[in-house]
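Q: mind looking at a prediction? Sequence and model below.
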Amino acid sequence: MKISWSAYDTFEANFKPLVVVELAKDTKDETKEWLTQKIIEKKKNGGAQLLVKPLMADGKKIEGNQNIYLVGASHLRLLLGAETVGLVKECNDNTMRAFTYTARKTFKDFAEDNHDFLTMAECQYIIKHELENLRAKDEKMIPGYPQAKLYPGKSIMRRLISNGILLQIFPLHDPEELKKLGHTWYKKLKISYQPLDDIRCYFGETIAFYFAFLEYITFALVPMAIIGIPYYIFDWEDYDKYVLFAGFNLVWSAILLELWKRCCALMAYRWGTLVMKRQFEEPRPGFHGVLGINPVTGREEPVYSSFKRQLRIYLVSLPFVCLCLYFSLYVMMVYFELEYQAHLYHEENQSELSSLILYVPSIIYAVVIEVLNRIYRYAAEFLTSWENHRLESSYQNHLVLKVLVFNFLNCFASLFYIAFVMFDMKLLRQSLATLLITSQVLNQCVEAVLPYWLQKRRTKSVKKKVKALDIDTDLTLLEQVNLEKGMDTYPGTFDDYLELFLQFGYVSLFSCVYPLAAVFAVLNNITEMYSDALKMCRIFKRPFSEPAANIGVWQLAFQTMTVISVVTNCVLIGMSPQVNGLFPESKIELILIVVLAEHLALAVKFLMAYAIADKPRDIQIKLARLEFESLEALKQQQMKLVAESLKEKAN
C-alpha cells in the first residue's frame, strides 16, 4: 500500500503526518480549537510548536472522521526535539554521543537537507514526548468541560485521557518501510538472524530487545535440542538415566544469561541507549491523589501517602495473592485425583482407549493452568493499579512480581510435587510434555491465529466503508488512518516475556527427564518469531518507540530462574539411581553431599557472574572515555564562568 500525500500538500508544504490524535465524537468545538492551538503554539508560550491538521479529503472533513487529527513537525523542530529527549547518535569519529543541534555537523550522515537523519520512529517518539509535556499554565479547566480541572504544571494530554475526551494517540505506519521490513523479516522462510537493526529503527529499542532475546534463547536451546534427541531415542524407556543431561543442563543455565548481558551491552551501545541519560520519570497516567508539591521538580502534582499504599499492598494485595496461590494448589490436588482415577481405569481395562485417557487429566490441567494464568493477570493488573503507584517503573515491578509468583506456582508446583514427593519420573515426563506442548499450542492460537483472522475481517470492512464515501481523490491515507485506528493496541512485551520465562522454566528445571523439551521449545520459538513479526506488522497499531538499554526487570526474573534451576538439577542428580547406588546405606551422607554440591554449583555460578564482565572491554573503554570528556568539558565550563565572574568584579 503506497501513500500519496498530495491531498495534504495543499495545507502546508512537505507536511508529513506522523502521529494520529483521535478525540471523542462529542468533543466540544472550543475544546478542539484550544487543543490544536496548544499543539501549534510556540514553546516559549507553553505550546508544543508542532504541526496539526484535521483528517480530510478534497479539503473537506469526512463523516465519522471529524475528530481525527494528524500531527507532524518541521525538520528543524524535530532536530531540536532530538536534543531535548537526549537521543544518542553516531559521530564522525565512530563514537556515540548525545545529539546537540549546535554540534549537528559532527554527527555521521547529517546534512541540512537529509530528512532521514532521524528515523521515523525517533520522530514519532519526539512528537509523543512533546505532546505529553504539554502542561497547563493559566488554565483552570479544559475549555468546554468545567468539571475537568487543570492545575499549573498538570499534563494536558493525560487529563484529556482521564476525562474520556482523548481516545487514543498512535504513530502511523510507514507502508514502504514496513513492506521492506516484512520482506526481510517474516515473508521468507529462512534460517538466519533477524534484522534487529531494522526492527530497532522501525519499532524502537524495547521491541528490538525482545526479538533479540527471543533469538538468543532459541539459538542457545539448539545444543540442548541436539543432545536431547539421541538421549531421548536411546533412553526413552529408562526414566532414571538423566544424570549427564542434568549436569549439562546445570552448566547451560548457569552461563546462559551471563553471555546475554554482554550481547545486550553491544546492541545497546550500537543503538545509543547505553549512554543515553535517563530522564526524570513523570507520574503515570493512572496515578491520583491530592494536589501537592513535588520536592524534586517543585511542580504542583498529585501526591499520595506511601503509608496508605503500603497498607493496600500488605492488607489487601498480599492476602489476595496468597488466596490465589492456595486455590492453585487446590486445583493441582484435583488434577492428581484425576490422574489417579485415570490410572485405575487403565489398569482395569488395558485398552487403547484407556491408554489415551491417561493423557486426558494432564491436558485438562494444562488448559486450566492457561485459563487461571489469564484470569489472574487481569486481577493482578487491577490490584496493582488500585495500589496507586506514582511511577510506571514501580507499577511494572509490582505487577511483574505478582504475576511471576502465581505463574511459577501454577505451572511448576505439580512438577515439583511429582519429582520430589511422588518420585515418579515417568509421570513427570508425561506431565512436562503435556504442559509444555499444550501451552505452546494454546498461546499460538490465542496470540496469532485468532488476531490475524479478526484483522483480515476488519480490513475488508474498512475498505468497504471508504469506497462508499465516493470521493474523487487519493484515499490511501484515509484508508490507512481508518484501518490503523481500528487495530488493536499493542499490549507490550509483558506477555511475550512471560511466555518465554515459563518456557525457560520447563526446559531448565526438568528437561533432563524429558530431553525433547528443548526441541519443542526451539520449534515453538521459530514459529513465535514469525507470528510475532506478523502481529507487529499487520495486526497491531504501531507502538511508539521507547528507548531501552536491556530487557529490564525480566533480566532479574530469568536470573532467579537459573538459580532455582541449579538447585533443582542438583537434587535430581542426587535422586538418580546411579548416585544413590554409591551410598546404599547412608542417606544422610547423600543428602549432605547433594547440599554441598548445590552450594558449590551456586558459588561457581556467582563467581562466573563476577568474572564475566557485563560489558566487553572495548565498550568499557569507550564509556570511560566519554565520561572523562564530559568531566573535562564541565571543568572548562566552570572555569569559564569563574573567569567571567572575576572579570565582572574587576570592572
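A: Ah, there it is. Just so we're clear, the structure is a prediction, and the values are computed from it rather than from any experiment.
Q: hey, let's count contacts and neighbours off CA atoms from now on
A: Will do.
Q: and Pro146, what element?
A: strand 145-149 (DSSP states H and E).
Q: tell me which helix or strand comes right after that strand.
A: In N-to-C order, the element after strand 145-149 by DSSP H and E is helix 156-162.
Q: from the chain's centre, how far out does the helix or strand following that next one sit?
A: Following helix 156-162 in sequence order, the next helix or strand is strand 166-171 (DSSP H and E). Distance, stretch centre to chain centre, for strand 166-171: 20 Å (CA atoms, centre = their mean, to the nearest Å).
Q: ok, residues contacting strand 166-171?
A: The list of residues contacting strand 166-171 from outside it, by CA atoms under 8 Å, 6 or more residues apart in numbering, reads 18-24, 124, 157, 160-161, 485, 541-544.
Q: of these, which belong to strands?
A: 19-23 (DSSP state E).
Q: where do the helices sit along the stretch 101-250 of the chain?
A: Counting by DSSP state H, counting those that start in this stretch, the stretch 101-250 of the chain has helices at residues 120-132, 156-162, 175-185, 196-203, 205-235, 243-271.
Q: coming back round to it: is it possible to get TSV of the ones in strands among the contacts of strand 166-171 that adds distance to Gln168?
A: Listed next are the ones in strands among the contacts of strand 166-171 as TSV, based on distance: CA to CA, whole Å:
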residue	distance to Gln168
Val19	10
Val20	8
Val21	6
Glu22	5
Leu23	7
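Q: pick the most deeply packed of the helices of the stretch 101-250 of the chain.
A: Ranked by mean neighbour count, the helices of the stretch 101-250 of the chain are led by helix 120-132 with a mean of 22 (mean count of other CA atoms under 10 Å).
Q: for Arg97, see how far away the spatially most central residue of the chain is.
A: Nearest to the mean C-alpha position of the chain, counting by CA atoms, centre = their mean, stands Thr493 at 2.6 Å. Noted for Thr493: a distance of 28 Å to Arg97, by CA to CA, to the nearest Å.
Q: check Leu572 too.
A: Counting by CA to CA, the separation of Leu572 from Arg97 is 50 Å.
Q: the two: who's more crowded?
A: When neighbours are counted by other CA atoms under 10 Å, Leu572 and Arg97 differ, and Leu572 comes out ahead with 23 against 17.
Q: ok, second structure coming up, stack it against the first:
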Amino acid sequence: MLIPASVVGLACFLYGVFTLSSHVPVREMCADRGSLLMCPLCDNGCEYWRLQDSCTQAKLSYLFDNGATVFFVVFMSVWGAAFLELWKRYSARITYQWDLSGFDTLEENARPEYLARLSKIKKRDIELIQQDTSSDSVPFWKVKLPYSMLSCSVILLLVLLAVAAVVGVIVYRMSVRATLALSNDEMSSFIPLITSTTAALLNLLCILLFNMVYTRLAVYLTDMEMPRTQTEYDDSLTLKMYLLQFVNCYSSIFYIAFFKGKFVGRPGKYNLFLNYQQEECGAGGCFLELSIQLAIIMVGKQAFGALSELALPYAMRLWSHLSLIRGTPKDARLPKEPWERDYTLPDMGTTGLFQEYLEMILQYGFVTVFVAAFPLAPLFALLNNTLEIRLDALKLLGSYRRPVGVRVRDIGIWYRIMDSLGKLAVLTNAVIIAFTSDLVPRMYYRWKVSPEGSLEGFVDFSLSYFDVRDYGENVRHGNTSGLLGARYCRYSDHRTPPWVENQYKRTAQYWEILVWKFAFVVIFENLIATLMTLIRWVIPDVPKSIREKIREDNKLTNEIIILQELRRRHAIDPVPV
C-alpha cells in the first residue's frame, strides 16, 4: 500500500524541483525584488537585512509547498480511507481462516496476574475465585476507582511534562535565533535553517528520552488498574501509551503548523513570551521549518528504533547467557541441545508485539496527519518498513523464545486509533495548506489582485511598509549600515502603510484572505469527507467469497441443528457430528 503513496509523493517533490526555476515568487525574492530592505527581526540588537537573504529558504520551501501539494493531500486522504477498508477486508479473511468469526471477548479467561492479586485483596484462594464467578471482580470503590483516578492524574502530569518540554524548545529557538541575529557574518542568512535543525534534533532527543519513561509508567499504571482479561489490559495500555506518544511526538509539529508566527505582532510592537520575542516566520513562511521538523523526528525516530531492534535483543541474549553460566564449573559448560539454548533467550511476554504496533501507528500518523508538509514521508516509511520486516524476522526467529499464540478476533483498539487519525488528518492537512502554506494567498492574488492573473508582484503584495522613525527610543538595532538612509523597511504582513491615518492596522485584504482560508478548509473537508464516504460504500468490509462461505457454514449448522432436533423429537439417538 505504501508503494503508490511513495511514487506519488516523490512525483510531487520532483514537480517542485523541476518547476523551481519558473516559480515567480522565488525568482522575485532571489533577483530584483530581493534587494528590498527588510525590518530587523527583533527590536534590540538585530540588523536590517535584504529579502534576497531568504532566497535559499524560499527555494527549499517551494520543494514541499508547490502546486502539487493539494493533489497529493487529496490522494493521501483517499489512500488512507482505502487502506482502512482493505485492512478490514484482510482482517475478515484471516478471521474466517483461523475460525475466529464467532469468537467473543467474554470467552476469555482472567489473567493469571489478575487472579493472583485478586486473591490477595479478597483473601481467598484462586481456585475458589475461579469456581465462584460472582466474586471474579475487583471492588469498585476500594480498588478500581482510586487507581483509575491515580492513572488519569499521572497521565495528565506526563502530558503537561511533554508540553513543558516543547515550551522549553520554543524558548531555545527564540534565544538561539536572537543570539545568532546579533552576529554579523556570512552565516546570517542561514539563521532560520540552523535554528530549525538544531531545535528539531533537540525535540527528537526529548522524544526518545520520554519514551523510556512513558513505557514503564504506562505498564505500571495499567497493572494497578487490574484489567481482568488480556484484551482489556492491552486496550488500557494502548490508550495510555498512544496518548502519551501522540503528545510527545506531535506537539512540536502542531506548534509550528498552527501557532508559530501567528501572534508575533509587528516591528516596533512585538509580542513577548517569557521576556523573549516570539518566533516569526520568514519571508518564505513556516512551511520549510515544518518540513524539517517532521523529517527529522520521523526519520530520526525510525533510525533509532531500527538500531534498538538490532542491538537490544543481542544484548539481552548475551546478558541471559552470561547470567546462566555465571558460577558454573568450566567442565560443566558443555554444548547444549538447541531447545536448551533457546530456553536462555528472553521471553517476549504478553505485550511483546505492543511496541511493534505502536511504532507502525505512529508512522501511520506521520504519513497521514502531516503529509501536506512532507510528501516524502511515505517513501521513508516504505524504506523503513522494508528494513523492519527483516529485523523483525531476525528478532522473532533468533533473539526471543517462541511466542505463545493467543486467540483474538482483530487488532483491538488499534484500528479505532487509525480510523480517528484518518479523520484528524483531513482537518490538519486542510489547516496546514490554508494557514501555514502560501497556497491560499497566491490563489487570492492570482484571481483577485493581479490584472494578468499571474504571480508577478506577489512578493511585494505580501510585504508591508514600516517607517524606521516609528521605532521607540529604547529600541537599539545592531549595525545600521544596511539602512543607507532609507526611510521605510518591509515586513511580512498585510497592514496599512505609515503614511495613512490609521497606520499599521489590518487591511481589508488581510480579512478577505482570512475568509478565503476558512472557506478553503470547509470546502476541502467536505470534499474529502464525500470521497471517503464513497470509498467506504464502494469497498465492502467483508469480501464476497468470505460472505458466501459464512452463509454456507451457517446453513450447514442450521441443518445439523434441525436434524438433531427431529431425531430427538422422534426419540432417536442423535448421530455423532
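A: Thanks, I have it. Remember, predicted model here, so these are calculated numbers, not experimental data.
Q: can you flag the buried ones in the contacts of strand 166-171 of structure 1?
A: Neighbour counting over those (16 or more other CA atoms under 10 Å) leaves 18-23, 124, 157, 160-161, 485, 541-544 as the buried ones.
Q: where do the helices sit along the stretch 401-550 of structure 1?
A: 425-444, 450-468, 476-485, 494-510, 517-534.
Q: okay, the fourth one sits on what stretch of structure 2?
A: Same thing as helix 494-510 of structure 1. On structure 2, the counterpart of helix 494-510 of structure 1 by TM-score structural alignment is residues 354-370.
Q: in that stretch, what counts as buried?
A: Residues 358-359, 361-370 are the ones in stretch 354-370 of structure 2 that count as buried (16+ other CA under 10 Å).
Q: how about the contacts made by whatever residue of structure 2 lines up with Val331 of structure 1?
A: Matched by TM-score structural alignment, Val331 of structure 1 corresponds to Ala165 in structure 2. The neighbourhood of Ala165 of structure 2, defined by CA under 8 Å, 6+ apart, consists of Cys206.
Q: what's the helix or strand for Ala165 of structure 2?
A: helix 145-182.
Q: and if you look at Val594 of structure 1?
A: Element membership for Val594 of structure 1 (DSSP H and E) is helix 587-611.
Q: name the nearest residue to the aligned partner of Asn569 of structure 1 in structure 2, sequence neighbours excluded.
A: Using TM-score structural alignment as the criterion, Asn569 of structure 1 maps onto Asn429 of structure 2. In this structure, Asn429 of structure 2 finds its nearest non-sequential neighbour in Ala372, 5.7 Å apart by CA to CA, 6 or more residues apart in numbering.
Q: and Ser531 of structure 1, by the same measure?
A: Nearest residue to Ser531 of structure 1 in three dimensions, chain neighbours excluded: Ala448, at 5.9 Å (CA to CA, 6+ apart).
Q: for Gln396 of structure 1, find the nearest of the helices of the stretch 401-550 of structure 1.
A: The closest of these to Gln396 of structure 1 is helix 494-510. By CA to CA, the value is 9.3 Å.
Q: can you get me a residue count around the aligned residue in structure 1 for Tyr314 of structure 2?
A: If you follow Tyr314 of structure 2 across to structure 1 using TM-score structural alignment, you land on Tyr452. Here the count is done by other CA under 10 Å, and Tyr452 of structure 1 has 19 residues near it.
Q: cool, and the one 10 residues further on?
A: Val462 of structure 1 sits with 17 neighbouring residues when counted by other CA under 10 Å.
Q: which ones are touching the residue nearest to it when sequence neighbours are not counted?
A: Closest residue to Val462 of structure 1 apart from its sequence neighbours, by CA to CA, 6+ apart: Leu483 at 6.1 Å. When contacts are counted by CA under 8 Å, 6+ apart, Leu483 of structure 1 touches 458-459, 462.
Q: going by distance to Ile142 of structure 1, which of those residues wins?
A: Closest to Ile142 of structure 1, out of all of these and judged by CA to CA, is Val462, at 32.8 Å.
Q: that closest one reaches Gln480, doesn't it?
A: No: between Val462 of structure 1 and Gln480 there is no contact under CA atoms under 8 Å: 9.2 Å.
Q: quick check: the gap between Trp319 of structure 2 and Leu396 of structure 2.
A: Look at Trp319 of structure 2 and Leu396 of structure 2: by CA to CA, they are 18 Å apart.
Q: follow-up on the earlier one: give me every residue that touches the residue nearest to Ser531 of structure 1.
A: For Ala448 of structure 1, the contact set (CA under 8 Å, 6+ apart) comprises 531-532, 535.
Q: so which of those residues persist in structure 2?
A: Compared against structure 2 with both residues aligned by TM-score structural alignment, their matches' CA atoms under 8 Å, the contacts of Ala448 of structure 1 retain 531, 535.
Q: pull out the buried members of the contacts of Ala448 of structure 1.
A: In the contacts of Ala448 of structure 1, burial by neighbour count holds for 531-532, 535, counting by 16+ other CA under 10 Å.
Q: can you give me the buried ones in the longest helix along structure 1?
A: Secondary structure of structure 1 per DSSP state H: the longest helix is helix 617-650. The neighbour-count check on helix 617-650 of structure 1 (16+ other CA under 10 Å) flags 619, 623, 626 as buried.
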